[in-house]
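Novice: coordinates only, sequence not included:
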């Protein structure tokens, strides 16, 4: 029998002379008519191509009139398939002259992208040459239908500035004692309380109790709530979220789950908890948001204060397109919504310093006498300082540091900061000192434990039969010592003393805090636990490793890591001391000894202005295959643009391990031309998308690492 695929089904023929019955017609319901009021919906479709970065118009059917509100998720027909989208607004007349397709359905009644979030997302997309859909995916957490059904959907209530009982702290501790130590601190809070929008860069000092940085942020949030407005605090990780939430509870601001007004937005809490907190903010049940990077877009009603803590932490930089930074997202939000802007940290970034120098923000700092009274005594144990020790000066833990650890352990816990995690992350040939590489993938070799063979840090293969390709020797020596090996060495040097390890790769993970009992706490940068009364001492090992590197801002980042650890130590009056061990870079070493992060940031900014590096200029990095990059750059039309490159990228820097060689071209303009550069680059990339040009291209405006 032949192939009848696709043929119509066989029919029984009628007998001759019989009447053939009429075919029964199927009754098709007429499509619903358009809504009587504002029948046109403008939708942002959730698709990646840059040439689709514009609202598309659809007809609102009469049966969706009530549910199709601005901000809701919708399904629409596009290019022959159903796609997701966000309904941005409804209008009376369409700009499109042809026939409009109707909305397929409303996915959820929750208006997840209110107007202020749409304005912010559009500004972020324009600032970083991205698309609105890319930014909205960062701003809105994935839908969780079960969580939506836990409470009826309701529009966010309009805040009443004259009604304060729900917003005011209930403990009667709404004062701000932590801010009295800073020049400009009380004035900043008074301005926030009166409904103003001041902008400040704050250098926080060490302290405990009401003087610690988390308590100071809680006091600023309480002042904002007393003024009848909401607040948003963005911190690098979940531990910092816990610290700020705990400080808020101390002044009577509880979580929404406990009947309070504080929402915690952290992705690590899981999809359900995150979406539940997001809905609490969206519906107006939460007036305060504390969270990590994505919470910068949280739809806080009547926003009065935005805070970014430790803006130099890399976790504030979004790794997905269009690669925005929390600090600058909150700056845009401050301008759009008239909110106060506060960037704080123990250190100061070059980007924050530029905002102070240009007058966009003011600094909030303590006088030198207050700095000396609140900080520990800092000593730099360089080779010059240790010259009297003779050959022992080259030890990783020289005698002065060993004696300081021994003496401090009698008074409480001691912190030891190590710049590298693991056991021995980097090894080299013991004879010629050539770094050891894997024979299979040429990745770096290291040791995961003391009694095992070296293994590759990239592919994980064991290198038990390794021999040096330069001299043929088989012996290895350590080039970098990690936190695990350091803890092992300290355990032998101080028998009977408890040794704790804190780090993402440690057996116990990252510790939040440690008791005040004597112990050695070995931690990698960013994983230092806090002690209730502060550490008796801190030793910062391998200063040369921590401050080395050719990347832009390496010295400023080293000082930020050192200050983060030093700020956990008791004041000098209480016996606290900090020892920096090793020949670190001169400028961050001196800045640590003087406790002067603003001075280092200012000198770094002056050098970047002279060399025309960000943030003194605006830069767009176009990376990809050579022909594709050349085509995108050729269409960029900015009057004062300076084209640098293309420069071939090494294989290790290729995106996603691309096999085809890639190049990078930099487009540099003065600060005033940054907006025009972003627009022109975005337009060129959209043309590339519409024409379906070959190759790959990746655009990053103001990339953090240019060197």
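Specialist: Everything's here; your move. Because the structure is predicted, anything quoted here is derived from the model rather than measured.
Novice: contacts, neighbours, all on C-alpha from now
Specialist: Will do.
Novice: where's stretch 497-510 relative to the chain centroid, distance-wise?
Specialist: 24 Å (CA atoms, centre = their mean, to the nearest Å).
Novice: so which residues make contact with it?
Specialist: 421-422, 483-484, 487, 490-491, 511, 518-524, 527-529 (CA atoms under 8 Å, 6 or more residues apart in numbering).
Novice: now with 7 Å, please.
Specialist: 421-422, 487, 491, 511, 519-524, 527-528 (CA atoms under 7 Å, 6 or more residues apart in numbering).
Novice: do the same with stretch 32-40
Specialist: 57-63, 65, 90-94.
Novice: would you turn those into JSON lines with secondary structure and distance to residue 566?
Specialist: Formatted as JSON lines, the contacts of stretch 32-40 follow (DSSP: H, G, I helix; E, B strand; the rest coil; distance: CA to CA, whole Å):
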{"residue": "57", "secondary structure": "strand", "distance to residue 566": "57"}
{"residue": "58", "secondary structure": "strand", "distance to residue 566": "58"}
{"residue": "59", "secondary structure": "strand", "distance to residue 566": "61"}
{"residue": "60", "secondary structure": "coil", "distance to residue 566": "60"}
{"residue": "61", "secondary structure": "strand", "distance to residue 566": "63"}
{"residue": "62", "secondary structure": "helix", "distance to residue 566": "64"}
{"residue": "63", "secondary structure": "helix", "distance to residue 566": "63"}
{"residue": "65", "secondary structure": "coil", "distance to residue 566": "60"}
{"residue": "90", "secondary structure": "strand", "distance to residue 566": "55"}
{"residue": "91", "secondary structure": "strand", "distance to residue 566": "57"}
{"residue": "92", "secondary structure": "coil", "distance to residue 566": "61"}
{"residue": "93", "secondary structure": "coil", "distance to residue 566": "62"}
{"residue": "94", "secondary structure": "coil", "distance to residue 566": "61"}
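Novice: the structure to be compared is supplied as follows:
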């Protein structure tokens, strides 16, 4: 075993001239290459006797390759891409995740075979090859290295996400022979989009189009995604589609099976057990199937001869991985499209700011429907402001304004009615009492907070905001946004006693509901699909989502509203949606016009003016105050980096739900945000990675967590 960057030590003393002479002599000297012949008496491989191995240690200061000798006994099976076991750190201790572990046997991947080693000393030999199955291809290795560099993480951590754990029985079972490619599909409902048929034709012809697809509301998007996959298969290439949850993946799986039958694709979701999941993954790697439909982990699926990568609803938080280095599906698939030179499709009924940026930068082309098709497919949107709710006697009695009450009664005559209620736990933000403009910091435009009777301060940079005045209307009065209801289902049950009430949420998510009259109360993201579509929908407590002190509050509220409204029948069929939120607000107006693209474009323009992501790149550094301070002092940040904060994070309480990255229970942590302009993102990631590696090499100390592109910077 060796570290490939070892150098001779310099003498501790001596004249400067002597030191200079020694350095020059060492620089010109040729270091003899290691040419192992035997290891503990065992003969080594005659050709390429050195194996370069990536050990399964996720710490950054060990993010490099190590050389091992290959015995003749392992020569045939020790091929690039296989899993191996090696002796690592014998007689020493290595640090991982703040804990010290003893040396010994460790897993790894064999990266390449070499004739010689850069290390001059004796090499330890590979202990054994876990399996002759090559699971790490050069393409997957290059992609994983790019992801590790982009997110300031280690290659080993990325490979833990990319390559599933081995399962012997699944590996021993042979995969079936691949089926011949299907024929090119008809355009079908893609005819409703201006360039939809042309997009399919280019995929079928072997092209690599890139598109941001603003899908029409209604039930057709799974079939449209499936047709894009079939068009790619018709060219003899593979396709990969990543969806936010198992329910949507099952819909695309069913649509693809209906178009071409079974055998052309496989489904990769978390619901499958380890053996089944590994068998399906191997089927893709071996080329038995050419298409993969799956959830987040499928973004690394080893599809042969990749021709299309697609992601549905990229704004869903499920697309952001909860494990280091926290990659996002959209970014991974963008890199795959570049590395593999294949097609790219980002689709959603809504539109994120990142999607709008891909179009504005001309990296991808827009794929939108004609306006007459939008008007025909979208339901009628009606609004109720909170001031109207306050004056409405029906709303005070049953928490439903009169318009919403009437809409429910009319909808129940012909089918189910969806009621969307925000989840509990949204943190109220502050806004101008007069015009409702969110209160933001004059220095960094972060959200203002007023906790524990303190003066106003910024939640990003921590500066005091005494003397705040609204930039829109000049008012100096603030209000807290309202929080969503917790007993909506019970209240609706009392208001409509003869109608069944179904709930769908975190504890129990419904996939579908019958087309019979019923009230379906759901939290955002858990809305079941109704047979024939919902007759109507209520979007309650809009302030609970719009009032979050988060950069994406408006964008996320609109995405959740459009996702729910897309399940409602079109306006021609009587579909109606009532949203309880201030009608003049931009997200509400975008919903009324069904214009998520225009909303995303305006958000992008404002963020560019203020230096917000995705125009800028951000990183979050969190830990105990002294650890964060020392880390920032040691990091060689780019010259154009701006440090916001640090600010204190909320103290985690026992029994409260915790998210990845939250501080340990009871500990006081701080977080600093680092912001750089366009073009400096790679330099920021490299600087943070180098600083973290140096800190860990010195012994670590208190943990410091780094997250590039944090999803929540509010």
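Specialist: Nice, thanks for sending it over. All values reported here derive from a predicted model rather than from experimental measurement.
Novice: nearest to residue 367 of the first structure among the contacts of stretch 32-40 of the first structure?
Specialist: residue 90 (54.4 Å; CA to CA).
Novice: so what does that closest one match up with in the second structure?
Specialist: Under the alignment by TM-score structural alignment, residue 90 of the first structure pairs with residue 113 in the second structure.
Novice: same thing with residue 405 of the first structure?
Specialist: With TM-score structural alignment as the criterion, residue 405 of the first structure pairs with residue 408.
Novice: mean shift between the helix or strand hosting that match and the first structure?
Specialist: According to DSSP states H and E, residue 408 of the second structure maps onto helix 402-411. Once fitted to the first structure, helix 402-411 of the second structure is off its aligned match by 1.4 Å on average (mean CA distance after the TM-score superposition for the first structure).
Novice: how about that helix: buried residues?
Specialist: For helix 402-411 of the second structure, the neighbour count (16 or more other CA atoms under 10 Å) marks 402-405, 407-408, 410-411 as buried.
Novice: next, count neighbours for the counterpart of residue 140 of the first structure in the second structure.
Specialist: Aligned by TM-score structural alignment, residue 140 of the first structure pairs with residue 163 of the second structure. Neighbours of residue 163 of the second structure under the rule other CA atoms under 10 Å: 18.
Novice: same thing with residue 72 of the second structure?
Specialist: A count of nearby residues for residue 72 of the second structure, using other CA under 10 Å, gives 17.
Novice: residue in the first structure paired with it?
Specialist: So, by TM-score structural alignment, residue 72 of the second structure is matched to residue 62.
Novice: what of residue 697 of the second structure?
Specialist: By TM-score structural alignment, residue 697 of the second structure lines up with residue 690.
Novice: so what's its match closest to, chain neighbours aside?
Specialist: Nearest non-adjacent residue to residue 690 of the first structure, counting by CA to CA, 6 or more residues apart in numbering: residue 51, 5.7 Å away.
Novice: the counterpart of the one you found in the second structure and residue 301 of the second structure, how far apart?
Specialist: Alignment note: residue 51 of the first structure maps to residue 61 in the second structure; criterion TM-score structural alignment. As for residue 61 of the second structure, its distance to residue 301 of the second structure is 28 Å (criterion: CA to CA, to the nearest Å).
Novice: run a quick neighbour tally on the alignment partner in the first structure of residue 214 of the second structure.
Specialist: For residue 214 of the second structure, the aligned position in the first structure is residue 203, judged by TM-score structural alignment. Neighbour count for residue 203 of the first structure, taken as other CA under 10 Å: 21.
Novice: wait, isn't residue 203 of the first structure in contact with residue 371?
Specialist: No: judged on CA atoms under 7 Å, residue 203 of the first structure makes no contact with residue 371 at a distance of 10.4 Å.
Novice: what about the match of residue 697 of the second structure, neighbour count?
Specialist: Residue 690 of the first structure: 13 surrounding residues under other CA under 10 Å.
Novice: show me the contacts for the counterpart of residue 273 of the second structure in the first structure.
Specialist: Superposed on the first structure with TM-score structural alignment, residue 273 of the second structure falls opposite residue 270. For residue 270 of the first structure, the contact set (CA under 7 Å, 6+ apart) is empty.
Novice: how much space between residue 270 of the first structure and residue 142 of the first structure?
Specialist: From residue 270 of the first structure to residue 142 of the first structure the distance is 11 Å (CA to CA).
Novice: now swap in residue 263 of the first structure and tell me
Specialist: Distance, residue 263 of the first structure to residue 142 of the first structure, using CA to CA: 17 Å.
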